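Q: need a 3D model of the sequence below.
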Amino acid sequence: MPDRGNRRDRIPKPPAPQSNPLAEGLVLSFEHTDLRGLDEEGDNIVKAFRSIGCPCHKYSIKSERRVQDKLKRFLAEGATPRIIYFHGHGRSLDNSLTFSSHKSRQVGGENYQKLHWQGVADVIMDAKCPVLVILDCCNAGAAAATPVNLHSNRYPKELIAATSWGLSTSDKLAIALCNVLKPWAESSRSRSARSLHERINKELSELRTNEKRRVESRIDQLKDDLAKTNQRIEKLEDKLKSAKRELRHPEKLRDRRRRELESSRRDLEKEIDRLTERTQSQRQKITEKEERLANLRKSIDSYRQAHHSRWMSMRQEWVLQR
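A: Presented below is the predicted three-dimensional model:
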C-alpha cells in the first residue's frame, strides 16, 4: 500500500525550468494605485508566463531611477528575448507617454507617483537583446511618438499597445494575453511578436463580442420583465377601477363588504406604486445597458481602426530598425 504520510508522492511537481526558455518576463506596476484587482491581474500574468516555461516576476515601481536600474539588470546581455508588461494609468502629455499610479495627484495624495516613458525607453532601446514591450494603459499608443534611438543596436525592439492616442482601455488585454500565451508558445509555425499580437487581437475581438452578446441578452431579459410588469399594472388598475365603482354606491353594500373593498383599494394602490418604482428602475437599467452596448460597439470600431494604424506604425519602425 502507498505511504499516505509521504506528501511528496501526492503533490504534483512544478514543471522544470527550460534551459533555453522562449522568453523572460517582467510585470511592472506601481506599489500604490487606485486600480482595483491590479495585483491579482499581475499574478495571473506571471502564472501564464511560467506555465509555458518562461521565468517571470513582478516589480513594484517606486522611482524612475530604481526602475531604470531594474531594467538594466533585467535586460542584461543575452540571447533570450525579454517581454516587459506594464499595467496602470497612462496619459499623453506633450506628445509623450507618462505612467502614473493614480488617476490624478488629488486622488493619490502622498502616494501619487509617475514615470516618464522616455526614461525607460532609452534603457530598452540600448538593450543588447530582443525586447517586446506590452503597455496595458490608456493612451498607450503615445509611446510610438516618443523620440528614441532606432539605430542603437541590431536587436529588435517591438511594442504592443492596448490602445492608441487619446483612447482609454479596460482590463481585457491581460485576460487575452493569459488566454493566448500557451497556444502561441506551442505553435510551431510562428512565435514572433507579430503572431502574438495577431492572437491577442483575435482574442480581444472574441471577448468584446461575447460581452456585447451578454449585454444584449440582459437587455432583452429586462425588456421582457418590463412587459410583464406593465401587464400586471394594467390588471391591478382594472381591479382598482372596479373597486372604486362599487364604492360610489355604499348604500347598496354592507359595511363589511365596504371595508373589504377599501382595504383592497389601499393594497392595490400600494402594489401599483411598488410596481411603478420597479418599472422605472428597469427602464433605467435598460437605458444603461443600451448605452454600454453602444460604447462597446464604438470601442470595437475604434479598436480595429487604432490597431490597424498602430500596426502600420510598428511595421515602419521595424523597417527602420532593419
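
Q: only C-alpha atoms from now on, for both contacts and neighbour counts.
A: OK.

Q: burial count for residue 224?
A: 12 (other Cα atoms under 10 Å).

Q: show me what the helix or strand hosting it is packed up against.
A: With secondary structure defined by DSSP states H and E, residue 224 is part of helix 193-247. With contacts taken as 3 or more Cα pairs under 8 Å, 6 or more residues apart in numbering; DSSP states H and E, helix 193-247 sits against helix 172-186, helix 255-321.

Q: run the angle between the shortest one and helix 193-247 for me.
A: By that I understand helix 172-186. Put simply, helix 172-186 runs at 140 degrees to helix 193-247, going by axes from the mean of the first three to the mean of the last three Cα atoms, to 10 degrees.

Q: and the last one, by the same measure?
A: Relative orientation of helix 255-321 versus helix 193-247 (the same axes, to 10 degrees): 170 degrees.

Q: can you spell out which helices and strands pack onto helix 255-321?
A: strand 157-161, helix 193-247.

Q: could you dump the ones you listed into JSON lines with distance to residue 264 added?
A: Below are those laid out as JSON lines (distance: least, Cα to Cα, whole Å):
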{"stretch": "strand 157-161", "distance to residue 264": "64"}
{"stretch": "helix 193-247", "distance to residue 264": "8"}
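
Q: between the ones you listed, which gets nearest to residue 115?
A: Ranking the helices and strands packed on helix 255-321 by proximity to residue 115 (Cα to Cα) places strand 157-161 first, at 16.8 Å.

Q: another for comparison:
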Amino acid sequence: MWSFRNIGTPPVRVLMLHFEYHDVWGLNGMIDQVRFAFWRKNFEVIDYRIPMDDSCLHLSRELKSFLKLGDAKTVLIIYYSGHGGRSPDELQLASHSSDEAATISWVAIRDQILSAERDVGIILDCCNAGAGAVPRTTIEQTRFHGHPKEVIAASSWSESTTGRMSTALVTALNNWNPNMGDSLSMETLYERIVVLLAQENSVSQPVHLDEHSRVMILGVGLIVP
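A: Model (predicted):
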C-alpha cells in the first residue's frame, strides 16, 4: 500500500461521506475537523452528503466518478462517519437510529471499490463497521488490478463506537510531520489511532484489514472489517 513521505506525493483525494440529514450529536462539527485535518496535509477533499431518497443509487454514481479521479498513482481515501447497523450480517450505513432511516447496504457498493484501478483506503467511523468484511469467495472473484485496498474500521463485527476514532484520526494527521522524515500509511495511521484511543481508555478499538490479513481475521477478509 502507499506510504507518504512528502505532502502531495503521491496525490491524495478524499471522499467524505455522511447523510444529508442525521441524528448523530456533534457529527457535523467532527466532520469539519476531519475535513480540515485532511486539507492541511494538501489532500484534495470532496464532501458528499448522501441524499435521503434513492441513497444507494446516488452514492453509487458518486463513487463511480470518484474512483476514476487522477491516474493510477493517485491514492483515494473514502471516509464515512455516521450510523452503522447490521441486516442481518452485512453492514448497513444509516442516516438515523430509527426504522425510518435512509439506509445503504455496503454489499451494494463494495464491488465498485474493490474493482477500482486505484489504491483505496477506507475509514469507517460507525458502529458494526466490522460487518462489512468481504467473504473470501467475493475477494477471489473481484479484480484488484494490482491496486491494494485497506480499511480502518472504528469497531469490530458487532460492536458500538462513540465516535472517538475520528478525534484520534484528526490528532494523528495533525501530528504527522513529513518534513521530519515521518512516513504515513494506512497501517501506521491505524497504529497511531490505536495508541491515542488506548490513552483515552476507549472501550471500542479499531480494526485494520488489508489483502494480506484477510485469512487471519475470523477467516473472512479484506476490505471492510
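
Q: re the thing from before, just how off-centre is the helix holding residue 224 of structure 1 within its chain?
A: Computed by Cα atoms, centre = their mean, to the nearest Å, the chain-centroid distance of helix 193-247 of structure 1 equals 23 Å.

Q: rewinding a little: just the helices and strands packed on helix 193-247 of structure 1: most buried one?
A: Per residue and on average, the most neighbours among these fall to helix 172-186, with a mean of 18 (mean count of other Cα atoms under 10 Å).

Q: what sits up against that helix?
A: Residues from elsewhere that reach helix 172-186 of structure 1, judged by Cα atoms under 8 Å, 6 or more residues apart in numbering: 22, 41, 44-45, 48-49, 51-52, 136, 162, 190-191, 195-196, 199-200, 203-204, 207.

Q: now a ChimeraX select for only the buried ones of those.
A: In ChimeraX, the members of these classed as buried (16 or more other Cα atoms under 10 Å) are selected with the following command:
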select :22,41,44,45,48,49,51,52,136,162,196,199,200,203,204,207
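
Q: hmm, back to that, for residue 152 of structure 1, which of the helices and strands packed on helix 193-247 of structure 1 is the nearest?
A: Closest of those to residue 152 of structure 1 is helix 255-321, at 9.0 Å (criterion: Cα to Cα).

Q: trace residue 24 of structure 2 over to structure 1, please.
A: The alignment partner of residue 24 of structure 2 in structure 1, by TM-score structural alignment, is residue 35.

Q: how much space separates residue 302 of structure 1 from residue 71 of structure 1?
A: According to Cα to Cα, to the nearest Å, residue 302 of structure 1 stands 33 Å off from residue 71 of structure 1.

Q: meant to ask about residue 285 of structure 1
A: For residue 285 of structure 1, the distance to residue 71 of structure 1 equals 47 Å [Cα to Cα].

Q: could you do residue 124 of structure 1 as well?
A: Distance from residue 124 of structure 1 to residue 71 of structure 1, by Cα to Cα: 8 Å.

Q: which of these two has more residues huddled nearby?
A: residue 124 (23 against 17).

Q: what do we get in structure 2 for that one?
A: Aligning on TM-score structural alignment places residue 124 of structure 1 opposite residue 113 in structure 2.

Q: show me what contacts that match?
A: Counting by Cα under 8 Å, 6+ apart, residue 113 of structure 2 touches 63, 67, 120.

Q: still on that earlier bit, out of the helices and strands packed on helix 255-321 of structure 1, which is the most enclosed?
A: Most buried among these, counting by mean count of other Cα under 10 Å: strand 157-161, with a mean of 23.

Q: so where in structure 2 does that one end up aligned?
A: Counting by TM-score structural alignment, strand 157-161 of structure 1 corresponds to 149-153 in structure 2.

Q: please report how far the counterpart of residue 125 of structure 2 in structure 1 lies from residue 202 of structure 1.
A: Using TM-score structural alignment as the criterion, residue 125 of structure 2 maps onto residue 136 of structure 1. Noted for residue 136 of structure 1: a distance of 17 Å to residue 202 of structure 1, by Cα to Cα.

Q: corresponding residues in structure 2 for stretch 214-230 of structure 1?
A: Aligned by TM-score structural alignment, stretch 214-230 of structure 1 falls on no residue of structure 2.

Q: which position in structure 1 aligns with residue 174 of structure 2?
A: Under the alignment (TM-score structural alignment), residue 174 of structure 2 pairs with residue 182 of structure 1.
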